[in-house]
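In: Build me a model:
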Amino acid sequence: MSRNYAGLSRERIILEALHIIAGRGLGGLSMRRLGDALEVEAMAIYHHFPLGKEQLFNAITAYVTSPGSTGEAVPEEAAPDADREGDDAHEADTRPWDERLTSWADDYRSRLLEYSGALSLLVHRAPATPADTAARALVHRALTDAGVPADGLDRAADALYSYCLGAVVHEVRHRGDEDAPDAGEAADRFHHGLRALLRGLSA
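Out: The predicted structure follows:
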């Protein structure tokens, strides 16, 4: 087996792990199997994830939920910068608040569907990355524009995240049913529920 680890990166490891999970399920992922798929010794993976599988699981969760993230935690001193990044992104976006949140929800849903094999990880793990912090700031800012008071922002954001995750779990769970909706109908159902939730949050 090759000992050339020059091309090995956190993202490559995460993507290969997601490929294994998609084919074999979460229980089918092991460091040895992952190493074989990457054509490296399993110990090479520990260079990027020294704490082992639990650290890898956390990184997978971050990658699935945070575009561009490879699972690096947010340093204590980096959080304010991440918040400003979210605010700057909002200031450049002049769309109404509900359009911004719908766009965010569509992107979030798409990533959850793309990596649906890892959904069970999200039940027990919450990402803590600059990308997630920036996304949360964007959601908070849009909710503020909708009239949600400051002391209700976290609860409103939690409702949005929970709806998106729950809707995807429901869609994936029934994907093989005989009467399961096609992709277009599934998206319409998601938007129907999302619109109702946004109306309630802004009332």
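In: contacts and neighbour counts: CA atoms only from here.
Out: Fine.
In: what ranges do the helices span in this protein?
Out: Ranges of helices within the chain are 10-24, 31-38, 42-48, 53-65, 79-91, 97-114, 119-122, 130-145, 153-173, 183-202, based on DSSP state H.
In: who's in contact with the most centrally placed residue in the chain?
Out: In the chain, the centroid-proximal residue (Cα atoms, centre = their mean) is T65; its distance is 0.9 Å. By Cα atoms under 8 Å, 6 or more residues apart in numbering, the residues touching T65 are 108, 111-112, 127, 132.
In: Second chain to compare with the first, below:
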Amino acid sequence: MSRNYAGLSRERIIIEALHIIAGRGLGGLSMRRLGDALEVEAMAIYHHFPLGKEQLFNAIAAYVTSPGPATTSLDGPEEAEPAAEDAEPAGAAEPGPWDARITAWAEAYRARLLEYSGALSLLAHRAPRTPNSLATRALVQGALGEAGLTGPDVERAADALYSYCLGAVVHQVRHQQEEDAPDAAEADARFRFGLRALLAGLV
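Out: Okay, here's the model as predicted:
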């Protein structure tokens, strides 16, 4: 097995871990299996995640919920890896009416959760806080402020939106194997219907 770890990074480890989770489930992820997939010894992974699997799980949760540097404050102090050039808060940063911006963000957030749905169970006990996720939330709150919300209602509304997106994805994934499960187009339509209803109720 190769001992050349020059190309090993936190992001590469996380992405490979997500591939394993997608194929084997969360329980199928082990440091040894991850090392085999990366063609390195398992101990090389601990160079990037010295606290072990729980630290890796925190970083996976951060990556899934927030495109950008694969770091999280739950890991403790450490140097963040550079973000990709296109890693920026999605949707809510675009120009346009506040509701259109929030809709764009919500659809992008949902798409990312669906892409990495095998890791959804990690999010039940982890609330990753990365510079990118905090910036994205600030943009969502800014859009809600434009809608006329003030004070604690802005934070409450943001919580409601995040909860709706995550809950909608969990519901879709949980039932997608059922015979009468909606197809992708109908699932999209149901998500947008619920989002419109939530936005209307917020203001």
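In: Could you tell me the TM-score of the two chains?
Out: TM-score of the superposed chains, computed with TM-score structural alignment, normalised by the length of structure 1, equals 0.90; 190 aligned residues with a Cα RMSD of 1.7 Å.
In: now the helices of structure 1 as a markdown table including distance to N4 of structure 1?
Out: Listed next are those as a markdown table, based on distance: least, Cα to Cα, whole Å:
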| stretch | distance to N4 of structure 1 |
| --- | --- |
| helix 10-24 | 14 |
| helix 31-38 | 11 |
| helix 42-48 | 10 |
| helix 53-65 | 21 |
| helix 79-91 | 35 |
| helix 97-114 | 30 |
| helix 119-122 | 31 |
| helix 130-145 | 31 |
| helix 153-173 | 38 |
| helix 183-202 | 42 |
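In: closest to A73 of structure 1 out of these?
Out: helix 130-145 (7.4 Å; Cα to Cα).
In: average distance between the closest one and structure 2?
Out: With mean Cα distance after the TM-score superposition for structure 1, helix 130-145 of structure 1 departs from structure 2 by a mean of 0.4 Å once superposed.
In: and that helix with helix 183-202, angle?
Out: 60 degrees (axes from the mean of the first three to the mean of the last three Cα atoms, to 10 degrees).
In: Structure 2: matching residues for helix 130-145 of structure 1?
Out: Under TM-score structural alignment, the alignment places helix 130-145 of structure 1 onto residues 131-146 of structure 2.
In: for the matching stretch, which positions count as buried?
Out: Buried residues in stretch 131-146 of structure 2, counted by 16 or more other Cα atoms under 10 Å: 131-133, 135-145.
In: And stretch 94-105 of structure 2, by the same measure?
Out: Buried residues in stretch 94-105 of structure 2, defined by neighbour count with 16+ other Cα under 10 Å: 98-99, 101-105.
In: With stretch 106-116 of structure 2 instead?
Out: Buried-residue list, stretch 106-116 of structure 2, by 16+ other Cα under 10 Å: 106-110, 112-114, 116.
In: JSON lines for the contacts of T65 of structure 1, including distance to G193 of structure 1?
Out: Shown next, in JSON lines, are these (distance: Cα to Cα, whole Å):
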{"residue": "Y108", "distance to G193 of structure 1": "15"}
{"residue": "R111", "distance to G193 of structure 1": "18"}
{"residue": "L112", "distance to G193 of structure 1": "17"}
{"residue": "P127", "distance to G193 of structure 1": "25"}
{"residue": "D132", "distance to G193 of structure 1": "23"}
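In: what's the closest of the residues you listed to E85 of structure 1?
Out: For those, the nearest to E85 of structure 1 is D132 (11.0 Å; Cα to Cα).
In: can I assume the closest one is in contact with S66?
Out: Yes - using Cα atoms under 8 Å, D132 of structure 1 is in contact with S66, at 5.4 Å.
In: Leaving out chain neighbours, which residue sits closest to L56 of structure 1?
Out: Leaving aside its sequence neighbours, L56 of structure 1 sits nearest to F49 (Cα to Cα, 6 or more residues apart in numbering; 6.2 Å).
In: The one you found contacts A59, correct?
Out: No - with contacts counted by Cα under 8 Å, F49 of structure 1 stays clear of A59, the gap being 9.0 Å.
In: neighbour-wise, which of these two wins?
Out: A59 (25 against 17; other Cα atoms under 10 Å).
In: ok, now which ones touch the more buried one?
Out: 14, 70-72, 127.
In: All set now, cheers.
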